[in-house]
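Engineer: Kindly return the folded structure for what I paste below:
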Amino acid sequence: MGELLGVAVLGAGHMGADHIRRIGRRVGGARVVAVADPDRERAERATAGLDGVALHAEPEAALESPGVDAVIVASPDRLHEAAVLAALERGLPVLCEKPLAPDPAGALRVLAAETALGRRLVQLGFMRRYDAGYRRLKEVLDAGRLGRTLMLHCVHRNVSSPPGFTSAMLISSSVSHEIDAARWLLGQEITAVTALRPTPSGRAPDGLQDPQFLLFETAGGALVDVEIFVNCGFGYQVRCEAVGERGSARIGEDQGPRLTVDGEAREDVPQDYVVRFADAYDRELRDWVAAAREGRVTGPDAWDGYAATAVAEAGVRALEAGVRTPVDLAPRPALYPDA
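Structural biologist: I've put the predicted structure just below:
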């Protein structure tokens, strides 16, 4: 490995381009040496101003580029499993945007491949673990300042949903972040999901069940409720409140300056998750680069990716069937330490 970690980025869309930009301009200790995307013009736009980046149409070609020490997977969801497996075959540390795989069976295949290597190389892009507010909340809960945590109340709102977004994707794509955050904050696995269907918003495309309300049960007896509303129209909001035996703690309400002028109060609301979690993405990449240079994983690992996929699948089944649905988790391999 050279002085700088050589990174191959698979996918130059919205998230891949953001990673390329951050590594090129904000994150030390690494440089982008290869990018894979079937859209050549998109890859060229994402790497404009960066020197020495090899552009490829296929992921395998990018992984074989000279100087590749680690991989970021930001390609479409259906391609994640194959990309991560290819990185593991080469012994490369990998940061994979969620999901680890489109379904639990695929995620288990990744776990099996990594377990066969005998060391953890895969990290999932659950960036909320790096957000300052979430980290402070985690410290409060771990210190026991609220007593035993009884409930988490979560809100997740987007301005609008992208084309082709489905009712299932509200859970598998959007709520997956709440799934991981809840598991991490509580240190407990989610054991069952109930999904409720409010009247769809007039802003939602025809046929899209938006908003949704989900209830998670955990192994420790806590309850987690999630409002997911991906066509709220006014901004991007993520909030979380923990309620314990002795008090509560709330985060996510201080994202912009509050102005009081001309007889009214006004607060700016971020319009995009990349803006809302800008600092978290920077911190995530810096920590991943430092760990990857040592061949370690310090963030959410492949087990966390599998667990999130399994819970999301149960959530989709709960939404479709209208019944409380248990989460069926495979035995946890010894390679992955308990939360």
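Engineer: Only C-alpha atoms from now on, for both contacts and neighbour counts.
Structural biologist: Noted.
Engineer: wait, what's in contact with Val110?
Structural biologist: 81, 84-85, 302 (Cα atoms under 8 Å, 6 or more residues apart in numbering).
Engineer: By neighbour count, which of those residues wins?
Structural biologist: Neighbour counts for these (other Cα atoms under 10 Å) peak at Val84, which has 25 neighbours.
Engineer: To compare with the earlier structure, here is another sequence to fold:
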Amino acid sequence: MTTTETQAGVLPAMADVPAHGLRVAVLGVGMMGADHVARLHSRISGAEVVTVSDASAEKAEQVAAGVPRCRVVGDPLAAIADDGVDAVLVATPGQFHEEQVLACIEHGKPVLCEKPLTMDADSSIAVVRAEDAYTARTGRRLVQVGFMRRFDPEYAQLRALVAEGGLGEPLIVHCAHRNAAVPPHFTSEMMVNDSVVHEVDVARFLLDEEIAAVTVLRPRATRHAVAGQSDPLLVLFETTGGRLVDVEVFVSTGVGYEVRTEVVGEDGSAVIGLDAGLLRTSGGAAGPSRSAGIAPDFRVRFGRAYDVELQRWADAARRGGIDGPGAWDGYAAQAVCAAGVEALRTGRRTEVRLEQR
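Structural biologist: As a prediction, this is how the structure comes out:
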């Protein structure tokens, strides 16, 4: 299959569309989950948050208090099984995702799972196979993974430009992923698993092919790095089609949240993330430019992407399916990150091990 096969999801031809709005349970109401509750309540049409669940009952009560008719359910599996819930948004810590997503498949409920799909490639492929078995019975796909950059207008425009051949054959992709600061517990391995994972999905989305190998280089560390950790890192992906993707990940710049992507093709190049829209250079002519601003965090930089992502998910879930990156995309990202962590530890080029579907 191609890497974008799941992008449009699989919607059954005769799916039951609920007459009421999509009734959503949000599991995990930390920073990301609470943000999604507010988004679903105030900016997403056709959906309502009816249930929240969190390990902190106090936090769950606080979030639920801001949404009319929303109730707190302590057990997330009970929230998934509730007949009054049509779809589920999983924003719990990653170690709980496998059990919760599998429960959504068991109950036939569309689920938007924030990354990671699960904590490792083996459990992620188990989710893929469980959903495949469900799809074979019903014709429906249920699992969408929260790679929100696919819904960002600039990334969507860049993907369309590459797909239509506007740059000729893409040859190289340059990426930068920078944060102002990270918590003291943020390790170099987390730079791969929590930060570079987005560039993994971006590379697969833009190039429509898998990543075959990963190399990680450790430049001189900034004095602002977490003690004992390498920051920045340079990560190199080799794709199955012979293209190269380099990623500079630098998580303690002290400046802001910067995410840039440039595709270099046979007939030109295009770059996004400069606060100037897509800038394209072709045949000696460059598009307009202006001074770049830097977003303070990811919620500002990708706020519009989150809005589009949740609206499209809610619309698809009301029809019984998904509209975005699926379980295979979540698994592929975990497999590449596993190779990335191994490359970080050994200093050697590491091939990605992808299971056959």
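Engineer: After superposition, what is the TM-score?
Structural biologist: Here the superposed chains carry a TM-score of 0.93, computed using TM-score structural alignment, normalised by the length of the first structure; 324 aligned residues with a Cα RMSD of 1.5 Å.
Engineer: So which of the contacts of Val110 of the first structure are in helices?
Structural biologist: 81, 84-85, 302 (DSSP state H).
Engineer: which one among the residues you listed gets closest to Arg21 of the first structure?
Structural biologist: For Arg21 of the first structure, the nearest member of these is Val84. The distance, counting by Cα to Cα, is 21.7 Å.
Engineer: Hmm, Val94 and that closest one touching each other?
Structural biologist: Yes: at 6.9 Å, Val84 of the first structure counts as touching Val94 under the criterion of Cα atoms under 8 Å.
Engineer: Dead centre of the second structure: give me the residue that sits there.
Structural biologist: Phe147 (1.7 Å; Cα atoms, centre = their mean).
Engineer: So what does that one match up with in the first structure?
Structural biologist: Residue pairing (TM-score structural alignment): Phe147 of the second structure is matched to Phe126 of the first structure.
Engineer: Please enumerate the helices of the second structure.
Structural biologist: Ranges of helices within the second structure are 31-42, 57-65, 76-81, 97-106, 121-138, 153-163, 188-190, 197-207, 298-301, 303-318, 327-346, based on DSSP H.
Engineer: just checking, what packs against the fourth one?
Structural biologist: Pointing back at helix 97-106 of the second structure there. helix 76-81, strand 87-90, strand 111-113, helix 121-138 (3 or more Cα pairs under 8 Å, 6 or more residues apart in numbering; DSSP states H and E).
Engineer: tell me the angle the longest one makes with helix 327-346.
Structural biologist: An angle of 170 degrees separates the directions of helix 121-138 of the second structure and helix 327-346 when computed by axes from the mean of the first three to the mean of the last three Cα atoms, to 10 degrees.
Engineer: which parts of helix 121-138 of the second structure are buried?
Structural biologist: 121, 123-128, 130-132, 134 (16 or more other Cα atoms under 10 Å).
Engineer: What is the nearest of the residues you listed to Ala19 of the second structure?
Structural biologist: Within the buried residues of helix 121-138 of the second structure, the smallest distance to Ala19 of the second structure is 24.7 Å, found for Tyr134 (Cα to Cα).
Engineer: Measure how buried Ala185 of the second structure is and give me the count.
Structural biologist: If you look again at residue 185 of the second structure, you'll see it is His, not Ala. By other Cα under 10 Å, neighbour count at His185 of the second structure equals 9.
Engineer: Need the counterpart of it in the first structure.
Structural biologist: Structural alignment (TM-score structural alignment) places His185 of the second structure against Gly164 in the first structure.
Engineer: Can you redo the contacts of Val110 of the first structure as TSV, where the extra columns are distance to Gly247 of the first structure?
Structural biologist: Converted to TSV, the contacts of Val110 of the first structure look like this (distance: Cα to Cα, whole Å):
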residue	distance to Gly247 of the first structure
Glu81	42
Val84	42
Leu85	45
Ala302	33
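Engineer: quick one, what contacts the corresponding residue of the second structure for Pro104 of the first structure?
Structural biologist: Using TM-score structural alignment, the partner of Pro104 of the first structure in the second structure is Ala121. Contacts for Ala121 of the second structure (Cα under 8 Å, 6+ apart) come out as 331-332, 334-335, 338.
Engineer: same thing with Gly108 of the second structure?
Structural biologist: Gly108 of the second structure neighbours (Cα under 8 Å, 6+ apart): Leu142.
Engineer: any idea how far whatever residue of the first structure lines up with it is from Leu117 of the first structure?
Structural biologist: Mapped onto the first structure by TM-score structural alignment, Gly108 of the second structure lines up with Gly91. Separation of Gly91 of the first structure from Leu117 of the first structure (Cα to Cα, to the nearest Å): 8 Å.
Engineer: can you check Ile72 of the first structure too?
Structural biologist: Taking Cα to Cα, one finds Ile72 of the first structure at 19 Å from Leu117 of the first structure.
Engineer: hang on, Glu178 of the first structure packs against Leu152?
Structural biologist: No: applying Cα under 8 Å as the test, Glu178 of the first structure and Leu152 come out as separate, 10.1 Å apart.
Engineer: For His156 of the first structure, give its distance to Ala192 of the first structure.
Structural biologist: 20 Å.
Engineer: Apart from its chain neighbours, what residue comes closest to the aligned partner of Val238 of the first structure in the second structure?
Structural biologist: Using TM-score structural alignment as the criterion, the counterpart of Val238 of the first structure in the second structure is Val259. Take Val259 of the second structure and drop its neighbours on the chain: the residue closest to it by Cα to Cα, 6 or more residues apart in numbering is His177, 4.8 Å away.
Engineer: any idea how far Ala38 of the second structure is from Cys70 of the second structure?
Structural biologist: In this view, Cys70 of the second structure and Ala38 of the second structure are 12 Å apart by Cα to Cα.
Engineer: Which of those two has more residues huddled nearby?
Structural biologist: Taking other Cα under 10 Å, Cys70 of the second structure and Ala38 do not tie; Cys70 has more neighbours (18 against 15).
Engineer: Isn't the more buried one up against Ala60?
Structural biologist: No: applying Cα under 8 Å as the test, Cys70 of the second structure and Ala60 come out as separate, 10.2 Å apart.
Engineer: Overlap in contacts, those two.
Structural biologist: Common neighbours of Cys70 of the second structure and Ala60 (Cα under 8 Å, 6+ apart) are Val52.
Engineer: Tell me which residues of stretch 253-272 of the second structure come out buried.
Structural biologist: 253, 256-265, 268-272.
Engineer: Ala227 of the second structure and Ala181 of the second structure, how far apart?
Structural biologist: According to Cα to Cα, Ala227 of the second structure and Ala181 of the second structure sit 13 Å apart.
Engineer: what residues are up against the nearest residue to Ser172 of the first structure once chain neighbours are set aside?
Structural biologist: Leaving aside its chain neighbours, Ser172 of the first structure sits nearest to Ala312 (5.1 Å; criterion: Cα to Cα, 6+ apart). Applying Cα under 8 Å, 6+ apart, we find Ala312 of the first structure in contact with 171-172, 175-176, 179.
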